[in-house]
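next one to model:
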Amino acid sequence: MRVLISALFIIAGFYCSAQQKDLTTALYETYETYKEPLLQTRRIKHKDLQPLIEKYKANGKFKVSKVGTSIEGRSLSLISIGEGETDVFLWSQMHGDEPTATQAIFDIFNFFNSDDFTLEKQEILADCTLHFLPMLNPDGAEVFQRRNRLGIDINRDALRLQSPEGQTLKRVRDSLDADFGFNLHDQSTYYNAERTEKPATISYLAPAYNYEKEINEKRGNAMKVIVFMNNIIQNYAPGQVGRYNDDFEPRAFGDNIQKWGTSTILIESGGYYNDVEKQEIRKLNYVSILSAIYTIAKENYKDIAIAAYEEIPENDRKLFDFKVENVTYPLLGKDYILDIGMNRLEVDKKGHNDFWYSSRILDQGDLSTYYGYETLDATGYTITPGKVYPKVQTSFEALASLDIPTLLKSGYAYVRVENIPSGKLASPFPIHIIGKKYEVPDFSIEVGLNPTFLLKKGGHITHAIINGFLIDLNSDKKTNFKNAMIYR
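Below is the predicted model:
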């Protein structure tokens, strides 16, 4: 009889696993059906969410309530759905410039508001009540910055509770006494999975609740759910998952919410190749969070071994946007071999709705333990400074008639323009624009400088690096170039 019971448990386990896999696959394949079309870029603001929140306020499936107000007076909304005994609390955009999961939350709302996945939704909502606080720091989101209007990091305000946003988070957590909490963030795109060239597209943490990093049942459950989510992400971004260091931070909300009795799961959305607006990562959030909620409802996470949590590679920070390897750099009559790592730094435009790039050399020398989203092996290539094109252009519009690839091949990286419109912040052409009196500084490869130079091989210029973007002058292939610089 015991053998029969064991066999039945094994069969049931295989069935649940297969059912979960089928759901995850279906969620991924049908995602575009539920993706919220009003949210398409990272720089979303409080006003962008209000029509959507109002829509769900009028929908009987959802309960919408105002639970607080930001320093500048913007409302903080809690949106709930479900009738189950297990309370799951998800909060996003505690940091104003971390909106990837906020978008995914509204995709999840569309999922629950649809007529599809009827059985799975019934199972979730019968066993769980889900509570979402989509934007905790709307003042920071308004200017696309990490901190709130007081200038503090809300995620370090769990003890003093001096910010109204932190007070709201604590009050909501306590009122729900949530069983599970999802602390949703974005992290730097320059994190990689330890000792690999792969970006940490998603990173996880089950925060410690004391300095000893003990594992009780609540923290253990968070670890199990993370292992489950990691297995999902591996299907779509293999090797691109990291794990945060779990040193206890007594001021942090995640660590304290874990201590207060909620199984807390930190999710950080990092980088993904050629996904500047993080829309693929948004999709991975949608799929993995919904799948995790389903496994919480079914309680099959309990069978997962905690030991697998430690097998997730730790986060490292050894990625550049672009890395040039083994390039020859002539300096003071001698040739040196360098690796050069450069990042494209975003500069917000007025209104904080868009940005342009001002790139910098971040490091140089032996960068053999570092990686790039894009890497060029420049063995045999020599760095050549870019020159100023001698013919002055009378207007910005005149630039459109120039054959810029030919200029680059001829060694020019700068074009002088008499009248540069005051509203122009960056060059849309793959060549720098300079004012009629601007003097280009003496050339140097140096940390902190804008990465602009040409590469020569066999006596011919073959590549240009303009504002940290690689342009292959022998290829018509489209590049990811966004802008060069304007120096007035």
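
only C-alpha atoms for contact and neighbour calcs from this point on.
OK.

which elements pack onto the helix or strand hosting S65?
For S65, the element it lies in under DSSP states H and E is strand 63-69. Where contact means 3 or more Cα pairs under 8 Å, 6 or more residues apart in numbering; DSSP states H and E, strand 63-69 is packed against helix 46-57, strand 75-82, helix 164-176.

can you list contacts of the shortest one?
Defining contact as Cα atoms under 8 Å, 6 or more residues apart in numbering, one finds that strand 75-82 is touched by 61-70, 124-136.

give me the number of residues near K391?
Counted by other Cα atoms under 10 Å, the residues lying close to K391 total 9.

so W91 sits right up against F182, yeah?
Yes - assessed by Cα atoms under 8 Å, W91 is found in contact with F182 at 6.5 Å.

for the strand or helix carrying P405, packing partners?
Assigned by DSSP H and E, P405 falls within helix 404-409. Applying 3+ Cα pairs under 8 Å, 6+ apart, one finds that helix 404-409 contacts strand 460-466.

determine how far whichever helix or strand comes after the strand it packs on lies from the middle of the whole chain.
Downstream of strand 460-466, the first helix or strand assigned by DSSP H and E is strand 469-472. Counting by Cα atoms, centre = their mean, to the nearest Å, strand 469-472 is centred 24 Å from the centre of its parent chain.

this one as well, want them side by side:
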Amino acid sequence: MMENTQQQSKPLGRYFTYQEFEDQFLPIVQSLPQDTYTFSYLGSSVQNRSIYGLQIGHGKLKILAWSQMHGNESTSTRALLDLLQSTDLDQIIKGVSLYIIPVLNPDGLEDWTRVNANGVDLNRDALELSQPESLILKDALDFFEPDLALNLHGQRTFYGLNNSVLPAQLSFLTPSGDSNKQVTDSRLQSMSLINAVVEQLSSSMGAGIGRYDDGYNPNCWGDHCQSLGIPTVLFEAGHSGDDYSRDQVKGFYLESLKIVISTAKRNMTWSDDTETKYFNIPEIHKSYCDILIRNLSSSCKSVDLAVMYHEQLIEGQLCFIPMIFAINEPSILYGHRTIDLTSHKTYNDDLVISEDMEVSSDSLKIRSFIK
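Next up, the predicted model:
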């Protein structure tokens, strides 16, 4: 066992290998006071990478959180590591037993893919339980019997908020537990927690927060938990501006975790206006692109090009490659970066679109980059 001190290391970036995750996570665990946690090996992924469980705190309220069920959604894991290193962690977990499964899909993390090594979306495997990673989560649910489940995800950059110019930096959902989308007690409990995040975070930090669609899919883990009567909050890390490292959003995510845990341990009930407040949170819509190029001259007319970055792992580095996503698409209203060529004085007519739809322009500073 290592000494009960933690050596400071460079924070994980948007992409990291599983070995890099372990090199950060294991010392963090060993730096925790020994009487506050239980650490365990839960099993292995398809490609034989270890999956861990960490229970911290001994309080009555039991909260289960899992991250990176989708391997290319790393903000959730980074926020969990920050939570474990927070100076106010003792206060946050007072009265709580917090059980964390960081990186449920280590093979997907390694290859920066949504699916696991067998090509299966683990968030569509709650009933079939065809994958070893799914069985690990099922065993954790059965063993821990949580009072609250936190299903931690990330989303793409094309989401904005309905009837707003704001991009969705965070999105939340209380999943449905049945095909009729009934508002049950467990849904009301998780709605009240989401409302607390919106009320505190949007006012104090100015985050753009949206509500995810609650269509029912029994194969999804959040819907499955809700069908069992477990209040469930689904988190989605979004995007704004040039935050492709997701560092700003990671800060919002961390604060959201703290708010949900702190609110849950104070009160897991709801008020008469809980449902109304929740459904007043703006829904997310695919109204954004990474770069919106307006008024590009083409065949004697002007067109608007929507460009999205394709995230691709090349020689161990996460590359963002600008690709044509849509042309004159009316649903795309905004860009995280907008270029209007009618008023862009430095444009030198050097926009190049390759056969595979990759876009580049030196004068507009459109090119691939690494994060």
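
superposing both, give me the TM-score.
The TM-score (TM-score structural alignment, normalised by the length of structure 2) is 0.88; 360 aligned residues with a Cα RMSD of 2.7 Å.

before we move on, back to that, could you dump the helices and strands packed on strand 63-69 of structure 1 to CSV with mean neighbour count?
Listed next are these as CSV, based on neighbours: other Cα atoms under 10 Å:
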stretch, mean neighbour count
helix 46-57, 14
strand 75-82, 20
helix 164-176, 18
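
quick one, which of these gets closest to S288 of structure 1.
strand 75-82 (18.5 Å; Cα to Cα).

once aligned, what mean separation remains between that closest one and structure 2?
Strand 75-82 of structure 1 differs from its equivalent in structure 2 by a mean of 1.1 Å after superposition (mean Cα distance after the TM-score superposition for structure 1).

what's the spacing between the helix or strand that that strand is followed by and its chain's center?
Next helix or strand after strand 75-82 of structure 1 toward the C-terminus (DSSP H and E): strand 86-92. On the basis of Cα atoms, centre = their mean, strand 86-92 of structure 1 sits 21 Å off its chain's mean C-alpha point.

strand 86-92 of structure 1: average distance to aligned residues in structure 2?
So strand 86-92 of structure 1 averages 0.5 Å relative to structure 2 (mean Cα distance after the TM-score superposition for structure 1).

gap between the residue positioned nearest the centre of structure 2 and A237 of structure 2?
Taking Cα atoms, centre = their mean as the criterion, G154 is the residue nearest the geometric centre of structure 2, at 2.3 Å. Between G154 of structure 2 and A237 of structure 2 the computed distance is 4 Å (Cα to Cα, to the nearest Å).

overlap of the contact sets of these two?
With Cα under 8 Å, 6+ apart, G154 of structure 2 and A237 have common neighbours T75, S76.

residues contacting the aligned partner of L84 of structure 2 in structure 1?
Counting by TM-score structural alignment, L84 of structure 2 lines up with F109 in structure 1. For F109 of structure 1, the contact set (Cα under 8 Å, 6+ apart) is empty.

check which helices and strands the longest strand along structure 1 is in contact with.
Using DSSP state E, we find that the single longest strand of structure 1 is strand 334-348. Here strand 334-348 of structure 1 touches strand 319-331, strand 355-365, going by 3+ Cα pairs under 8 Å, 6+ apart.

quick one: closest of these to G239 of structure 1.
strand 319-331 (14.7 Å).

how far does stretch 174-183 of structure 2 sit from the chain's center?
The answer for stretch 174-183 of structure 2 is 21 Å, by Cα atoms, centre = their mean.

how many neighbours does the equivalent of G119 of structure 2 over in structure 1 have?
Mapped onto structure 1 by TM-score structural alignment, G119 of structure 2 lines up with G151. Other residues within reach of G151 of structure 1, judged by other Cα under 10 Å, total 11.
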